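Q: next comes the sequence, and after it the predicted model I'd like to discuss.
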Amino acid sequence: MIAVPGFEGQKVAVLGLGRSGRATVRSLQAGGATVVAWDDGADAASIAAGEGIALVDLTQPGTFEDIACLVTSPGIPHLYPAPHPVIAAALAAGVPVDNDIGLFFRSLGRADWDRFDQAPRVVAVTGSNGKSTTSALIAHILTEAGREVQLAGNIGRGVLDIDPPEDGGIVVLELSSYQTELARSLTPDVAVFTNLSPDHLDRHGGPGGYFAAKRRLFAEGGPDRCVIGVDEVEGRFLAGQLSEGPADDRVIRISSGQKLGGPGWAIFARKGFLSEYRKGRQIASVDLRSVAGLPGAHNHQNACAAFAVARTLGLGPRPIEAAFHSFQGLPHRSQLIAEADGVRFVNDSKATNIDSARQALMAFRKIRWICGGLQKEGAIDPLLEATGQVRKAYVIGREAAHFAMQLKGLQVDVCGDMATAVARATADAEPGDTVLLAPATASFDQYDSFERRGEDFAAEVEACLATRATVKG
């Protein structure tokens, strides 16, 4: 646990008592703060009360008269489309609002770090797509190299729930726009920007606000090294703002699909090969085509980002390449869950927006595509441009018929639920086909998370294949 200093003898309020919220309470108490907490959900509040956390209804008038700071969970709106009433009350009372990420960075450095031969370092990864895989891949590479690594944030453990890093320890954080927008302290040693595509626009007041939330990690954090995906204009703009000139190797530009030139430091993947260039010369190359845990161009971009971070931290190309091959990938992200009679079944339930689903569709051939759910803002035209390998779409969700109407030019089967979609796709599939779950939508119309949707897909595939095996037997 990371103890949070600076609030000794003061009262701090915590809003939201999920896993990270309860860890925040414990960390503040360990630093000497008096903590009062609240959650609108009865279940979360009950769990917190069972752990001895003092509950105070923060919605009551006058609550913030003696509060030094409000710490809120990332899922709670603090600005758009409207602040949560508790946050609005705190702001009206002039009380600072922070989150666990901000507390982590203000608490990390300790006086006893002077005894370390090598100070701990923090790698922070943000972006629209690929940040989970990139974060996990960085942690895997460093672990394989014998480094002390902890994975936290949106993946792994809560950021305040990790152990204080020791001599040479590395903390890898996956950070969402919700976290980077609000954190009052952001000071990573290495920061990664994977890419940007429309997402969470209601929470950020549009695409400009969304990009600004991501940009804070770099503009306010002042990392020693920045790894920037430049396949979108926002990434190119950010890289240009951060570098002093074309040869400034504090900024490492990465790409999937285009060769990057110039005198600076660049890492890119084309046609399945990763290349590293410095000062206009190629200094390393990795064949990614046989790396089973990183299929498709979008995962090759993740590989470029992780390669760049590992090189920044002193690893050579060959150990990184070896670690690529032992990486198993993450659940619900281009995850091969079964193969039978020449048909592959791939779970990419994490493809919750148009761009991530488009990348998934570009990674496979002869696709039986299971899609649909709670549709987000924006047209799906960019997604349709990547459907050349789709043999048929099987649409799920409460508004399956509406989503199906937008899939112009495709053969479509409106299924409604996962069991029907898997059964029909499996029955139609031929050797060489891939049954791919890449919804392009949020899960919340039928599931409480993308993980639960992916687990349901895997269960239905298992049941369907078992029934087919019984019939054949």
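A: Done, it's in. Numbers count the residues shown, from 1 in each chain.
Q: okay, CA-based contacts and neighbour counts for the rest of this
A: Will do.
Q: what are the ranges of the strands in the stretch 101-250 of the chain?
A: For the stretch 101-250 of the chain, the strands defined by DSSP state E, counting those that start in this stretch occupy 121-126, 149-153, 170-174, 190-193, 225-229.
Q: what angle do the second one and strand 121-126 make?
A: Yep, that's strand 149-153 we're talking about. Following axes from the mean of the first three to the mean of the last three C-alpha atoms, to 10 degrees, one obtains 40 degrees for the angle between strand 149-153 and strand 121-126.
Q: other SSEs contacting strand 149-153?
A: Packing partners of strand 149-153 (3 or more C-alpha pairs under 8 Å, 6 or more residues apart in numbering; DSSP states H and E): helix 131-144, strand 170-174.
Q: which of the ones you listed sits closest to A427?
A: helix 131-144 (31.6 Å; C-alpha to C-alpha).
Q: got the buried residues for that closest one?
A: 131-142, 144 (16 or more other C-alpha atoms under 10 Å).
Q: ok, back up a step: now the helices and strands packed on strand 149-153 as a markdown table including distance to D448?
A: Listed next are these as a markdown table, based on distance: least, C-alpha to C-alpha, whole Å:
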| stretch | distance to D448 |
| --- | --- |
| helix 131-144 | 19 |
| strand 170-174 | 21 |
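Q: and here is the other one:
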Amino acid sequence: MIRATTFAGKTVAVFGLGGSGVAAAQSLVAGGADVAVWDDGVAAREAAAASGFKVVDLSSADWTTFAAFILAPGVPLTHPEPHWTVVKAREAGVEVIGDVELFCRARAMVAPKSAFIAITGTNGKSTTTALIAHLLRELGFDTQMGGNIGKAILTLEPPAQDRVHVVEMSSYQIDLTPSVHPSVGVLLNVTPDHLDRHGTIEHYASVKERLVSAADAAVVAIDDKWTGQVAARLEDSGRLYPITVGRGAVLVPRLYAIGSSLFVHEKSGSYATSEEVVQLDGIPSLRGAHNVQNALAALGALRALQELADRGEVELTVNGVPHRIWDIERIAQALKSFPGLAHRMEQVGQTDQVLFINDSKATNADSTDKALSSFQGDIYWIAGGRAKSGGITSLAPHFGRIRRAYLIGEAENAFAQTLEGQVDYVRCGSLEAAVTAAAHDAGLERGCETVVLFSPACASFDQFRNFEERGDAFRRIVEMLPGVSKSRGTV
């Protein structure tokens, strides 16, 4: 655990008692703070009280006694309107921050030159975060991974000169981290998402930009409008590491791809050379154009971190001995052993001719675009849930690959209207009904391999608590089908 000693002897309020909120309260208590916790849910408050926390009704509390207010990232800060606790905090002049801010302050106090890589973007950030952490571990570094993936950040081991923190950050978390200052910030892409929480895409993009603007080195994918603009603003900073998958970038990239081959562009004085790092063909966990970008971003983060270490701006040691990151041969081998992520293009079962793919993490159309483009055809597609802005109209170029769609959740009718006359579809309502129908239809094909692809293009909150629960449900349903053998891995 990381102890938040920066609030020792002070009173701090915490709202939202999910994983990150409870971890924040524990960290503050361990650091010597007097902590008042609250949640809108009775069960969460009762659990906190049973764990020994001081539960205080923040609606009637004296906010002038609080030195800070720790808000869970899922609670509205600005849009559609600030949560009532945020209003009270602002009226009392109390700063509103999140758990990652507590980590950043702890790092600044105990190990300001320790390596800290922060990753954001609309899509791909979890895979990129996991890939960076995997590479660093394979290279021998003590690597801590968390934030918006896996463990709450304050449950990790504390910052130290021989430890690297790799942290996924959502836009919500960035909004609550005013002093964020990573060694390396990574921005993958910006597409319309979470606009109910940010109001406009311009505001959403500006929040993402904050992360890389504050970093010692900024790895920015320059292949979409918004990230291209961010890179242009950082071009003269001397901190920019542009990456591109080869879409006619204006800036000279530090890393780029030709097909699935990844190259690094090295500069030395007036000379420049390009060197191939790895060929991704044959690495199942990094299949598809989206993973080319994810792998480039991971390589960019390692290259940037090495150069920061060369300049003495970060400390990279193993057992107290300086240790290099940038070793192309070892990096290439480590890429080949990356296992991939659960719920992201995860193969969870198969029959003689049908693959069952769990892509529950695809919570918007842009993410599902990557999944659909990974298969040539014969796709039996399960989609639906709580739709995001724009629905699935952007997926029209892939409709020819889809044999039939199986629609579930709140988006069922809206998706049916989009698919009408273009893709054969069935309204299924529930995930279980959709899987059963898709498995039956895919099994009728003869002479070719078919894919039952669960890539919802929607949030999960209409029928599930989160995409993990939704993906686990898909896996269980598939494993109960007759003739299906269990399998794990990504494709």
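A: Cool, the structure landed. If you're wondering where the values come from, they're calculated on a predicted model, not measured in any experiment.
Q: which one of the helices and strands packed on strand 149-153 of structure 1 lies closest to R398 of structure 1?
A: Nearest to R398 of structure 1, of those and by C-alpha to C-alpha, is helix 131-144 at 28.0 Å.
Q: which elements pack onto the closest one?
A: Using 3+ C-alpha pairs under 8 Å, 6+ apart, helix 131-144 of structure 1 sits against strand 121-126, strand 149-153, strand 170-174, helix 296-312, helix 317-326.
Q: and these: which comes nearest F273 of structure 1?
A: Taking these one by one with C-alpha to C-alpha, helix 296-312 is closest: 8.5 Å.
Q: one step back: could the helices and strands packed on helix 131-144 of structure 1 go into CSV alongside distance to A421 of structure 1 and mean neighbour count?
A: As requested, these are arranged in CSV below (distance: least, C-alpha to C-alpha, whole Å; neighbours: other C-alpha atoms under 10 Å):
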stretch, distance to A421 of structure 1, mean neighbour count
strand 121-126, 33, 24
strand 149-153, 34, 22
strand 170-174, 33, 25
helix 296-312, 24, 24
helix 317-326, 33, 17
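Q: between those, which gets nearest to L17 of structure 1?
A: strand 149-153 (15.6 Å).
Q: matching residues in structure 2 for that closest one?
A: Aligned by TM-score structural alignment, strand 149-153 of structure 1 falls on residues 143-147 of structure 2.
Q: next, count neighbours for V395 of structure 1.
A: Residues contacting V395 of structure 1 under the criterion other C-alpha atoms under 10 Å number 28.
Q: that one maps to what in structure 2?
A: Looks like V395 of structure 1 aligns to L407 there (TM-score structural alignment).
Q: kindly report the same for W369 of structure 1.
A: Checking with TM-score structural alignment, W369 of structure 1 has W381 as its match.
Q: same check, this time on R318 of structure 1
A: That one, R318 of structure 1, aligns with E329 by TM-score structural alignment.
Q: which SS state does the residue lying closest to that match once chain neighbours are set aside fall under?
A: Nearest residue to E329 of structure 2, sequence neighbours excluded (C-alpha to C-alpha, 6 or more residues apart in numbering): V277, at 7.8 Å. Here V277 of structure 2 is recorded as strand under DSSP: H, G, I helix; E, B strand; the rest coil.
Q: what does W369 of structure 1 give?
A: Classified using three-state DSSP, W369 of structure 1 is strand.
Q: pretty sure it contacts V435?
A: Yes: W369 of structure 1 is within contact range of V435, at 6.1 Å (criterion: C-alpha atoms under 8 Å).
Q: now do the shared contacts for the two.
A: A425 (C-alpha atoms under 8 Å, 6 or more residues apart in numbering).
Q: same drill for these two, tell me which one is more crowded.
A: V435 (31 against 26).
Q: can you tell me what that one aligns to in structure 2?
A: With TM-score structural alignment as the criterion, V435 of structure 1 pairs with V452.
Q: which strand or helix spans its match?
A: strand 450-454 (DSSP states H and E).
Q: which strands or helices does that strand pack on?
A: Secondary elements touching strand 450-454 of structure 2 (3+ C-alpha pairs under 8 Å, 6+ apart): strand 354-358, strand 379-384, helix 431-443.
Q: how far apart are the very next helix or strand once past the second one and its match in structure 1?
A: Using DSSP H and E, the next helix or strand after strand 379-384 of structure 2 towards the C-terminus is strand 386-387. Once superposed with structure 1, the aligned residues differ from strand 386-387 of structure 2 by a mean of 1.0 Å; criterion: mean C-alpha distance after the TM-score superposition for structure 1.
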